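K.L.:
Provided below for reference: sequence and predicted model.
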Amino acid sequence: MRLDAAETARKLPYSELVAEIARVARQSASGAVSAPERLVVPLGNNASLLCMPAVAPDIGITKIITVHQQNARAGLPGIQGEVIVFDVATGRRLMMLDGPTVTARRTAAVTLLAIERLAARPPRNALLIGTGVQAEAHLEALFEYFQIRSFCVAGRELMSAVRFCEKLRATHPDVETTPVAVSSLDPTGVGSDVVIALTTSRTPVIPPHLPACTLAIGVGAFRPEMAELPEELLRTRRIVVDHLKGAEHEAGDLLQAGVDWSQVTELSQLLEREVAPQSGSYAFKSVGHASWDLAAARVALRHL
């Protein structure tokens, strides 16, 4: 059974997806879920082929994605691909999900889980840096999961932020969106409870002097040469990542800042009920992992 983007989205409600990602994070940490490092094959012209398998006792998945950052200029999708789901016991193919939709929703769900564990208080507003597919998915996720209705959206150019906000007002009339240019952001942010960068920038875009009560999250940068979180901010924060081994190879923000990896915490360590996050301000870095796609596949299977 092959599901298109709309069908895939309907089978991945955020409330269930966040809970399943937390479950899979624990299973991955214990070794019950196996997922090798993401294979990245350069395609030239700043494009890549990503192959991400993951296996659990019940099901396995393989996600095959192509990323072409220049496609937007031609009106084509920048991310294309599929997630193939199979039964581990027999190898029987169970379904095929739309890859970009799975990526967008499971990535936003990881962010929701991080906010739930690391934010000083339930967020009432958010600053999103970026105007692409991930920014749209995160706005929808934050609205649905935390009922956030006030967003500031920063684009590389002001007009890209304006167009993004106009599009969102048509689909989410109850949401207030304020467009700004990244270059005009104040070093202390805009008074947001959470700041989320969703870009492929090679230079940090998150303001360096955010208040301690503001949670900083970097999502978009997934290569060593990319960076969204500034070194100045990282030096003042406890650093948490979605998957430690992946971050050690792909989190350009942390690699360029020369962080002490022994002081970096994996999100799975903060998910046990008896373990509460330490006091202090946090920076969360997400690089993605095939385990999160497996979590999405489990949720989708329950809704077939």
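P.N.:
Sure, I can see it.
K.L.:
C-alpha from now on. contacts and neighbour counts both.
P.N.:
Fine.
K.L.:
Now do the contacts for Phe146.
P.N.:
By Cα atoms under 8 Å, 6 or more residues apart in numbering, the residues touching Phe146 are Pro122, Pro123, Arg124.
K.L.:
Can you tell me how far it is from Pro77?
P.N.:
Separation of Phe146 from Pro77 (Cα to Cα, to the nearest Å) stands at 29 Å.
K.L.:
all helices of the stretch 51-200 of the chain, in order?
P.N.:
Assignment of helices within the stretch 51-200 of the chain using DSSP state H, counting those that start in this stretch yields the ranges 99-118, 133-146, 158-171.
K.L.:
so which of the ones you listed comes closest to Asp193?
P.N.:
helix 99-118 (10.0 Å; Cα to Cα).
K.L.:
neighbouring contacts of the closest one?
P.N.:
5, 8-9, 12, 14, 17-18, 21-22, 63-65, 79-83, 122, 133-134, 137-138, 141-142, 145, 215, 217, 219, 242, 267, 270-271, 277, 282, 284, 286, 288, 292-293, 296.
K.L.:
Could you list the buried residues of that helix?
P.N.:
Residues of helix 99-118 classed as buried: 99-115, 117-118 (neighbour count, 16 or more other Cα atoms under 10 Å).
K.L.:
State the helix or strand in which the spatially closest residue to Thr265 that is not a sequence neighbour lies.
P.N.:
Closest residue to Thr265 in three dimensions, ignoring its sequence neighbours and counting by Cα to Cα, 6 or more residues apart in numbering: Val240, at 4.7 Å. Per DSSP states H and E: Val240 is located in strand 238-241.
K.L.:
Which positions in that strand come out as buried?
P.N.:
Neighbour counts over strand 238-241 (16+ other Cα under 10 Å) mark Arg238, Ile239, Val240, Val241 as buried.
K.L.:
tell me what that strand is packed against?
P.N.:
strand 265-266, strand 282-285 (3 or more Cα pairs under 8 Å, 6 or more residues apart in numbering; DSSP states H and E).
K.L.:
Any idea how far the first one is from the middle of the chain?
P.N.:
If you compare the mean C-alpha spot of strand 265-266 with that of the full chain, they lie 16 Å apart, counting by Cα atoms, centre = their mean, to the nearest Å.
K.L.:
also this one, for the comparison:
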Amino acid sequence: MQLFDPTHTAAALPYSRLVPALALAAQELAAKAILAPERLVVPVDAASVLLCMPAVAADISVTKLVTVHPDNARHALPVIQGEVVVFDTATGRRLALLDGPTVTARRTAAMTLLGIATLAPCRPASVLIIGTGAQAAAHVDALVQFFGVARFCVAGTSAAGAQAFCQALRGRHAGVEAIALEAASLRHELPETDVVIALTTSKTPVIPVDVGAHTLAVGVGAFKPDMAEFPPELLRRRQIVVDDLAGARHEAGDLIQAKADWNGVVELAALLSGQRPRPALVPVFKTVGQAAWDLAAARVALGG
């Protein structure tokens, strides 16, 4: 069995291969060629949870086990810990053990890249990132590497946090422009940008209502029914596209709280397969994650 630490897991998952692997997995999931039930969420304590996410395909299968302990900073430990177990479907033989948080960060960012490639009216040159956590950092790296984005605005809850994030960003990517903003300022002035991506755990909308007509808005961070990054007004104005419809019905707090008409919500796989036409106007894209995306990452890591 191959063992991948975080560094080796990241190196095994280049976005140039991960994005098309996700496009294939999304269509296989829709066609039931990948079987992946909704993730099992088991409370550990009042704030912490254990997540179990299995997926089975004809070639390989995976199970991701992840623990989320929000108070781990006081123990000098990461909030999210876990692993992805990969095995041969025909025999059950264990093939690999991948670092769970690294797989999650990269496949989540890759799904955003796939959404942008499918839904945005043009290749993005500028992006507004709302959030300064690990997912925000993964998304910035992915956008630079995959699209060559060179202009970022980064909105954080504090100016100091946003400044620190931008400084680290510029240190990783020479020549990239990064402007720090306070998230509260977006209520009054929204920078002109090709894409807005929210990566928070906010319980109140952080994406401005007045996003430009040609700007794609992506919501990534709100993954519980009581969380929301999209304002209801924006969801009512635009076509809603999701990465996984079944998961979104139970986990996309933005859509649940806005009482979205689920009959009108489109799954990305239907657009990729041509079963549904691409929206004439720029939609919004909401992701909640899926074990099938971990399976796609495992295929890439194993060289499939």
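P.N.:
Cool, got the structure. Computed from a predicted structure; not experimentally measured.
K.L.:
ok, the residue nearest the centre of the second structure to Ala296 of the second structure distance?
P.N.:
Against the mean C-alpha coordinate of the second structure, by Cα atoms, centre = their mean, the closest residue is Thr108 at 3.2 Å. From Thr108 of the second structure across to Ala296 of the second structure, the span is 11 Å (Cα to Cα).
K.L.:
before we move on, what about Met53 of the second structure?
P.N.:
Separation of Met53 of the second structure from Ala296 of the second structure (Cα to Cα): 13 Å.
K.L.:
Give me the more crowded residue out of these two.
P.N.:
Shown here are Met53 of the second structure and Ala296; by other Cα atoms under 10 Å, Ala296 has more neighbours (27 against 20).
K.L.:
if we can go back for a sec, give me the contacts around the strand holding Val240 of the first structure.
P.N.:
The contact list for strand 238-241 of the first structure (Cα under 8 Å, 6+ apart) reads 247, 263-267, 280-287.
K.L.:
wait, which of these is closest to Thr200 of the first structure?
P.N.:
Ranked by distance to Thr200 of the first structure (Cα to Cα), the contacts of strand 238-241 of the first structure are led by Val287 at 11.6 Å.
K.L.:
pretty sure that closest one is in contact with Ala247, am I right?
P.N.:
Yes: if you go by Cα atoms under 8 Å, Val287 of the first structure and Ala247 touch, sitting 6.2 Å apart.
K.L.:
buried stuff in the helix or strand containing Leu233 of the first structure?
P.N.:
Using DSSP H and E, the secondary-structure element containing Leu233 of the first structure is helix 231-234. Buried residues in helix 231-234 of the first structure, counted by 16+ other Cα under 10 Å: Glu231, Leu233, Leu234.
K.L.:
Tell me who's in contact with Gln269 of the first structure.
P.N.:
Applying Cα under 8 Å, 6+ apart to Gln269 of the first structure gives the contacts Val275.
K.L.:
oh sorry, the question was meant for Val19 of the second structure
P.N.:
Ala110, Met111, Leu113, Leu114.
K.L.:
What's the separation between it and Gln145 of the second structure?
P.N.:
12 Å.
K.L.:
Look up how far Ser281 of the first structure lies from Gly81 of the first structure.
P.N.:
As judged by Cα to Cα, Gly81 of the first structure and Ser281 of the first structure stand 37 Å apart.
K.L.:
how near is the residue of the second structure positioned farthest from its centre to Ala57 of the second structure?
P.N.:
In the second structure, Thr91 marks the outermost C-alpha relative to the chain mean, sitting 31.5 Å out by Cα atoms, centre = their mean. Distance of Thr91 of the second structure to Ala57 of the second structure, computed by Cα to Cα: 13 Å.
K.L.:
Strands of the stretch 1-150 of the second structure, start to end?
P.N.:
Listed in chain order, the strands found in the stretch 1-150 of the second structure under DSSP state E, counting those that start in this stretch are 2-3, 40-43, 49-56, 60-68, 80-88, 94-99, 126-130.
K.L.:
In a markdown table, list those along with distance to Cys153 of the second structure.
P.N.:
Shown next, in a markdown table, are the strands of the stretch 1-150 of the second structure (distance: least, Cα to Cα, whole Å):
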| stretch | distance to Cys153 of the second structure |
| --- | --- |
| strand 2-3 | 37 |
| strand 40-43 | 34 |
| strand 49-56 | 32 |
| strand 60-68 | 28 |
| strand 80-88 | 26 |
| strand 94-99 | 30 |
| strand 126-130 | 5 |
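K.L.:
winner for burial among those strands?
P.N.:
A comparison of the strands of the stretch 1-150 of the second structure by mean neighbour count, using mean count of other Cα atoms under 10 Å, puts strand 126-130 on top with a mean of 25.
K.L.:
what's the angle between it and helix 134-147?
P.N.:
170 degrees (axes from the mean of the first three to the mean of the last three Cα atoms, to 10 degrees).
K.L.:
angle of strand 126-130 of the second structure against helix 159-172?
P.N.:
140 degrees.
K.L.:
and strand 126-130 of the second structure, how far from the first structure on average?
P.N.:
Compared with the first structure after fitting, strand 126-130 of the second structure deviates on average by 0.4 Å (mean Cα distance after the TM-score superposition for the first structure).
K.L.:
List the contacts of that strand.
P.N.:
Strand 126-130 of the second structure is contacted by residues 136, 149-156, 183, 191, 193-200, 206-207 when judged by Cα under 8 Å, 6+ apart.
K.L.:
Among these, which are located in strands?
P.N.:
Judged by DSSP state E, the subset of these located in strands is Arg151, Phe152, Cys153, Val154, Ala155, Gly156, Val195, Val196, Ile197, Ala198.
K.L.:
wouldn't Pro205 of the second structure be in contact with Pro231 here?
P.N.:
Yes: under the criterion of Cα under 8 Å, Pro205 of the second structure makes contact with Pro231 at 5.1 Å.
K.L.:
Quickly list what's touching both of these two.
P.N.:
Common contacts of Pro205 of the second structure and Pro231, defined by Cα under 8 Å, 6+ apart, comprise Asp254.
K.L.:
Can you tell me which of the contacts of Val19 of the second structure is nearest Asp226 of the second structure?
P.N.:
Minimum distance to Asp226 of the second structure across the contacts of Val19 of the second structure is 22.8 Å, recorded for Met111 (Cα to Cα).
K.L.:
So what does the closest one match up with in the first structure?
P.N.:
Using TM-score structural alignment, the equivalent of Met111 of the second structure in the first structure is Val110.
K.L.:
Now do that match against Thr131 of the first structure, distance only.
P.N.:
Taken as Cα to Cα, the span from Val110 of the first structure to Thr131 of the first structure is 19 Å.
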